[in-house]
Structures are given as structure tokens and as C-alpha cells.
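# quick one: sequence and predicted model below, then my questions.
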Amino acid sequence: MTVTSNINGSALLELPNEGPLLGTETDALDILGETYGTEANIIVIPVARLQPGFLQLRSGMAGAFIQKLQNYGCRLVVLGDISAEVAASEALAAFVVETNRVGHHLFLPDRQALLDRL
């Protein structure tokens, strides 16, 4: 079940760990549709819900997905441990560091890190 919550003045749409894998622009639009009628402007997706190629930057999935959310004024938080994927890819490591530095979209290891950043 998708949950909307408010943390430190930020309205979040939090997707559950269970459900279909996500990663396409159509998936992003479907999730954006779930925000209608809510004030949610931050979408939290567990890493377990991402399609296998999402964290492989050459697939283009992450960039297109994030861009679609950004076009509609929503932020993305990918929640979960991606340390193995980051360790295996210099490009992904740089992308995650830069994304987190800018802070509009975030890759965070757990809910406590999410609470600390908001």
C-alpha cells in the first residue's frame, strides 16, 4: 500500500517494498498520477522496486525516470542499500555523489538517512 506522509514539512508518497518493478518513463507517469489529490512532491521508492537495469547508467533508465519526475516538480528518493552497485561502477558512484550533493533527488541507504536529510 502506498503511504503519504509528512516529514519536517515535506509531503512524501512512499511506495511499498512489494509491487511491480519500476524504471520506465511510463512508470514515472503512473507514480505521478498517484500524487494527484495529495500534496506529495517527494516520491520514495525502495531500491527493491527498481528494474534491474535502472542503476546501470548506460541503460538510460535512471536519467529518463528522474527527468520525468523533475519535469512535473517531484523529487525522487531511492531508498535502500546500493553500495555493491556503486562499488562496481565508477559512473554510478559519481552520479550518486553528485545527485546527493545537489540534493534535489537522493539515494539514501535507509529511512533514518531520509529523516536526517529532510
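Everything's here; your move. Please read these numbers as outputs of a predicted model, since none were measured by experiment.
# from here on, contacts and neighbour counts on C-alpha atoms
Noted.
# same for the longest helix along the chain, what does it pack against?
Assignment by DSSP state H gives helix 90-102 as the longest helix of the chain. Judged by 3 or more C-alpha pairs under 8 Å, 6 or more residues apart in numbering; DSSP states H and E, the packing partners of helix 90-102 are helix 83-88, strand 106-108.
# and of these, who's closest to residue 1?
strand 106-108 (21.0 Å; C-alpha to C-alpha).
# which residues sit against the closest one?
76, 77, 78, 79, 80, 81, 96, 99, 100, 114 (C-alpha atoms under 8 Å, 6 or more residues apart in numbering).
# hold the first one in mind and look at this next one:
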Amino acid sequence: MPDVIKTLNGVQVLVFSADAAPITSEPDANALLEQIWAHDASWIAIPVERLSDDFFALHTRLAGTVLQKFVNYRVQVAIVGDLSRHLARSTALNDFVRESNRGGAVWFVPDLDALALRLAGAPASR
């Protein structure tokens, strides 16, 4: 599936394809920013499958580097999909997901329906 723009509760969200190359570095995030600007999106949805295992190993700092880049450019991010495999291995990741979901810049959601609910103002599910 190609990257697509979806309107979820009146919000334009660029939904990235799960089938494209994984995000493994800061330059990968830079390439995504170019697509975000081309589509004039303020929210992006990145499938869990698109993120390397290093992203979820917080000691690598990849998640922090990538997500901070988006936040710096005022792009809000939803990581979409099943995190259970990653959460089972890391208390720190559990804490990171919980704290992120309390804010407004980065959310971890199980699917696009959950993202739509969050965008409508429903409380976080994690």
C-alpha cells in the first residue's frame, strides 16, 4: 500500500505504508519530513512494522532522535500497531509509551480507528 492522506475527524493524517523501507536512522526521518511537507500534513501515522527494532530499544536513542526531529518541525506523530512484543522486553519503553500518550505530540495507538478516537478527543487507551 502506498502512503496515503486520510482525514480522521477533520484532521489530515499522512499514513505511511508498512511496506516501505524501515526507519533506521535520522536521515530516514529527514526523508519522511520531505513527504510530510509535500502533503501539508500536521499528523503522520507510522506503522510499527516500518520501525526497526532499534527504534524500540531506547538505549539506542533512535526513537528519541527521530521523534524529536518531528516535534521540532511541529509534526505530530502516531505510531500505529501492536507494540506487545516490544513492550514485553522493556519497562522503560512501557513508561515512554505511557508518558507519550499523555501528551499531544507523540501517540502510540493500536490502529487507525484508535487514532481517530484520540483525534476526536477521546482519552488514551494505553
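That came through, no problem. Nothing here was measured: the structure is a model prediction, and the numbers come from that model.
# re earlier: mind giving me the ChimeraX command for buried ones among the contacts of strand 106-108 of the first structure?
Remark: buried members of those, expressed as a ChimeraX selection using 16 or more other C-alpha atoms under 10 Å:
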select :76,77,78,79,80,96,100,114
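# so which of the contacts of strand 106-108 of the first structure sit within strands?
By the criterion of DSSP state E, membership of those in strands covers 76, 77, 78, 79.
# I'd say the second one and residue 47 touch.
By that I understand residue 77 of the first structure. No - counting by C-alpha atoms under 8 Å, residue 77 of the first structure does not reach residue 47; the two are 9.5 Å apart.
# so what sits against both of those two?
With C-alpha under 8 Å, 6+ apart as the test, residue 77 of the first structure and residue 47 reach no residue in common.
# shouldn't residue 105 of the first structure be in contact with residue 69?
No - with contact defined as C-alpha under 8 Å, residue 105 of the first structure does not reach residue 69; the gap is 9.8 Å.
# which neighbours do these two have in common?
With C-alpha under 8 Å, 6+ apart as the test, residue 105 of the first structure and residue 69 both reach 75, 76.
# re the thing from before, so what touches the longest helix of the first structure?
By C-alpha under 8 Å, 6+ apart, helix 90-102 of the first structure touches 55, 56, 57, 85, 86, 87, 105, 106, 107.
# mark which of these are buried, thanks.
For these, buried by 16+ other C-alpha under 10 Å: 55, 86, 105, 106, 107.
# now, which of those residues sits nearest residue 39 of the first structure?
Among those, residue 105 lies closest to residue 39 of the first structure (C-alpha to C-alpha), at 17.4 Å.
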